[in-house]
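Peer 1: What follows is a protein structure lacking sequence information:
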């Protein structure tokens, strides 16, 4: 093949990038392309900022290999076909994805590629194991995590692909300018890009042996924080899993949860809006004041408010805090999980359809949890995972004078504290 286009989507890296590697191995010239789709812009200022930073880093990596990142604005299908005509490309390579939007884009792209006599190849790379590669007997996807984990961890994984040494870009292409860096909403949000993600991964691997002991410790903040880089494909999920080692280990198990939700979303594209479990009882109440208090971190329940304030400040939240805050909204306040999906999707750097929606449904009891009536008592959770109250003090300075774990006790709420009393349903 003389010329191939690599359409980047959620795979913004050069290491273990199967679509890019295949194009570089089989075509004389390679055109890396990213299309800034106005249909996706503005949903999360935090992710918009992370995206632009990741694109800038990807462009530098490609330029270091003799190529460049071609940027276009508009409909990804139309812009890809247009660029194919401009460059004389014969084929298009793209990573397969699972969301309804991505699947529709793939269908339209295939139809247009066929119409213009272009080959279209889909590649893995967004998960450790492809969503359709591990299936139960008589079904298209696993509905329960544990049997999926057994099959996932013992099955065959693809080999990592080598990073291309050169990306031979055709001459005469207008590369396009990066957008101005958006402001974002979270002042302490992580910076995007493969360089930052791989640096974080290298540092994290040095302490991975302690993960099982401290990953739930809210104050220790000892999780990997790789989720935004996995969401944008700045690091390869497969490379992360292989580097972590033990397939049955607790950290790799978390990567399996990510794959699990992707295969659920692939089979059930309405995961963001429709209860996955058809027998789920959905008797949610409407309370705009309670929802606003939860969103703003002023419920009067310290560990909940600390998590919600961390979300706003960093565009990220500790996983244990996510369980506590989601459980409080749905099981304590009785508010619809969809409002939680929307709020997290606005703020989270790692917000995506599969994991954000899948985790919310799991907590709400409408999804894949085998114990749908499970509750997370926030006070008990706080005493267990923030026993000295350090996580709460970090994010709620109004309570910094309260000693030790007594910061979690509701009886301490009084009029002398600049902090609201606990709300309830």
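Peer 2: Cool, the structure landed. Please read all numbers here as calculations on a predicted model, not as lab measurements.

Peer 1: Please count neighbours and contacts with C-alpha atoms only from this point.
Peer 2: Will do.

Peer 1: Please, which helix or strand holds residue 167?
Peer 2: For residue 167, there is no helix or strand it lies in under DSSP states H and E.

Peer 1: which parts of stretch 331-345 are buried?
Peer 2: Residues of stretch 331-345 classed as buried: 331-342, 344-345 (neighbour count, 16 or more other C-alpha atoms under 10 Å).

Peer 1: Distance to residue 290 and secondary structure added to these, as CSV?
Peer 2: Shown next, in CSV, are these (distance: C-alpha to C-alpha, whole Å; DSSP: H, G, I helix; E, B strand; the rest coil):
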residue, distance to residue 290, secondary structure
331, 13, helix
332, 11, helix
333, 8, coil
334, 10, coil
335, 9, strand
336, 12, coil
337, 13, helix
338, 15, helix
339, 12, helix
340, 12, helix
341, 16, helix
342, 16, helix
344, 16, helix
345, 19, helix
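
Peer 1: want to compare, so here's the second one:
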């Protein structure tokens, strides 16, 4: 009998273009295992929205494995301890996994030592291989993109194995239902069910649909009222489709740069593991963010979509209802929290971490610091997005009507700023703060540095 091999799954829940699976299957009988580890990540354990996705993604993966003559083993606990115990129980002496870049996973990988074989499969190129002239990680995206050209195009994706060798006996598995990943009291996920189907099959279907219109992405991605986004981000985050599969299925430099941005953000956290909590520019440690009762009230209004700025409120309600938000609206809502309300960007980052189905450690932290102006590669703090202007410029009227029903009957000419137009409907709040007042307050806080 051959010695079994453990396949450690994390954010790589697929069979197509899965190099760790391919390597394990060549070596011997494969025991695929997913570990629900809420201890190793600490404060960065996955949020509520991601747990909803994870439940359905694991369900789909288990079915796909069964079709290949295999099964998915579920365990809960600290990943290193669970894997050590599993090796003792099964007699396995090797573990195969795809490399991850979150600081907690890097520590876990190091703790497993030479029994762990890591493979590259979640990036266009290994972040370690895309280096500056001095050998460091890039901290400016434009320079990173230029250097990445030496590693492109990525290797073509590999097909899923025809079958997966199974061990003579299977270790015990926990039951997915017992993990309580789905919300019940209350169940806030009906909107998720309407918008999303997790799993590899849906990821490949969504990719096929998007590929037909990828050439228009440069313009369409900015229009909240249109379906111009790829909506592949949660599938990419959970590894239900590989970046190189997406690369070779799509065209257009703009969208390919979006894929490369994911690689770039992992390079940033590789160099700066604490980037999700530490300002990339230390001078901003002295910025006086608003705190106290009034700030807490404003934060709540932002979280619930009751700021009196229709485009901001539409975005925040879309996030709560569907676990996702249009990319341009993400920038608008983030800028509003940071600059208009002068609330610490980390408050918004944590809210997104819990509410986004595609919340990613590198992407989330780099994007928030980019908007805040505190990052190593970011906008200047003095650049303050004007939400009313942005809303009109990118024709967000229908988007607002969908997510802010109080404004459904407001005409296009007034819907971006119904208060100024004199047609503020009953039940919709006035602006929490005026744009000019907010801008002056933010600039004064920055000047004080």
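Peer 2: Right, received. Where do you want to start? Quantities reported herein were computed from a predicted structural model and do not represent experimental measurements.

Peer 1: how close does residue 266 of the second structure sit to residue 238 of the second structure?
Peer 2: As for residue 266 of the second structure, its distance to residue 238 of the second structure is 15 Å (criterion: C-alpha to C-alpha, to the nearest Å).

Peer 1: Next, the mean deviation of the lengthiest strand in the first structure compared to the second structure.
Peer 2: The residue-count maximum for a strand in the first structure (DSSP state E) belongs to strand 29-36. Superposed on the second structure, strand 29-36 of the first structure shows a mean distance to its aligned partners of 1.1 Å (mean C-alpha distance after the TM-score superposition for the first structure).

Peer 1: other SSEs contacting that strand?
Peer 2: Packed against strand 29-36 of the first structure by the contact rule (3 or more C-alpha pairs under 8 Å, 6 or more residues apart in numbering; DSSP states H and E) you find strand 3-7, helix 18-26, strand 70-73, helix 76-87.

Peer 1: what residue of the second structure matches up with residue 148 of the first structure?
Peer 2: If you follow residue 148 of the first structure across to the second structure using TM-score structural alignment, you land on residue 144.

Peer 1: Distance check, its match against residue 263 of the second structure.
Peer 2: The gap separating residue 144 of the second structure from residue 263 of the second structure is 9 Å, by C-alpha to C-alpha.

Peer 1: just residue 229 of the second structure next, same as before
Peer 2: According to C-alpha to C-alpha, residue 229 of the second structure and residue 263 of the second structure sit 19 Å apart.

Peer 1: OK, contacts around the match of residue 148 of the first structure?
Peer 2: Going by C-alpha atoms under 8 Å, 6 or more residues apart in numbering, residue 144 of the second structure touches 130-131, 138, 264.

Peer 1: How about the secondary structure of residue 118 of the second structure?
Peer 2: At residue 118 of the second structure the chain is in strand, as set by DSSP: H, G, I helix; E, B strand; the rest coil.

Peer 1: now for it: what does it line up with in the first structure?
Peer 2: Counting by TM-score structural alignment, the partner of residue 118 of the second structure is residue 122.

Peer 1: How about the contacts made by residue 33 of the first structure?
Peer 2: By C-alpha under 8 Å, 6+ apart, the residues touching residue 33 of the first structure are 5-8, 69-72, 80.

Peer 1: Kindly recompute the last result at 7 Å.
Peer 2: By C-alpha atoms under 7 Å, 6 or more residues apart in numbering, residue 33 of the first structure lies in contact with 5-8, 69-71.

Peer 1: With residue 145 of the first structure instead?
Peer 2: Residue 145 of the first structure touches residue 260, counting by C-alpha under 7 Å, 6+ apart.

Peer 1: if you set the cut-off to 10 Å instead, what comes out?
Peer 2: 152, 256-257, 260-261, 368-370 (C-alpha atoms under 10 Å, 6 or more residues apart in numbering).

Peer 1: coming back round to it: can you point out the buried residues in the longest strand of the first structure?
Peer 2: Buried, per 16+ other C-alpha under 10 Å, within strand 29-36 of the first structure: 29-36.

Peer 1: farthest pair in those residues?
Peer 2: The distance between the two most remote of the buried residues of strand 29-36 of the first structure (C-alpha to C-alpha) is 22.7 Å, for 29 and 36.

Peer 1: Quick check: the aligned residue for residue 47 of the first structure in the second structure?
Peer 2: By TM-score structural alignment, residue 47 of the first structure lines up with residue 50.

Peer 1: Next: residue 69 of the first structure.
Peer 2: Matched to the second structure by TM-score structural alignment, residue 69 of the first structure sits across from residue 72.

Peer 1: Against residue 443 of the second structure, how distant is that match?
Peer 2: Note on residue 72 of the second structure: its distance to residue 443 of the second structure, by C-alpha to C-alpha, is 54 Å.

Peer 1: more crowded one of those two?
Peer 2: Each of residue 72 of the second structure and residue 443 has its neighbours counted (other C-alpha atoms under 10 Å); residue 72 has more, 22 against 15.

Peer 1: my guess is the more buried one meets residue 57, correct?
Peer 2: No - counting by C-alpha atoms under 10 Å, residue 72 of the second structure stays clear of residue 57, with 11.8 Å between them.

Peer 1: show me what contacts residue 11 of the first structure?
Peer 2: Applying C-alpha under 10 Å, 6+ apart, the residues near residue 11 of the first structure are 17-20, 58, 94-97, 124-126, 194, 229-236.

Peer 1: My error: substitute residue 59 of the second structure in the last question.
Peer 2: 53, 72, 176, 198-199.

Peer 1: Can you tell me the element the counterpart of it in the first structure falls in?
Peer 2: Taking TM-score structural alignment, residue 59 of the second structure has residue 56 as its aligned residue in the first structure. Using DSSP H and E, residue 56 of the first structure sits within helix 45-63.

Peer 1: Check the mean deviation of that helix from the second structure.
Peer 2: Its aligned residues in the second structure lie a mean 1.2 Å from helix 45-63 of the first structure after superposition (mean C-alpha distance after the TM-score superposition for the first structure).

Peer 1: Mind listing what's buried along that helix?
Peer 2: Across helix 45-63 of the first structure, burial judged by 16+ other C-alpha under 10 Å covers 45-59, 61-62.
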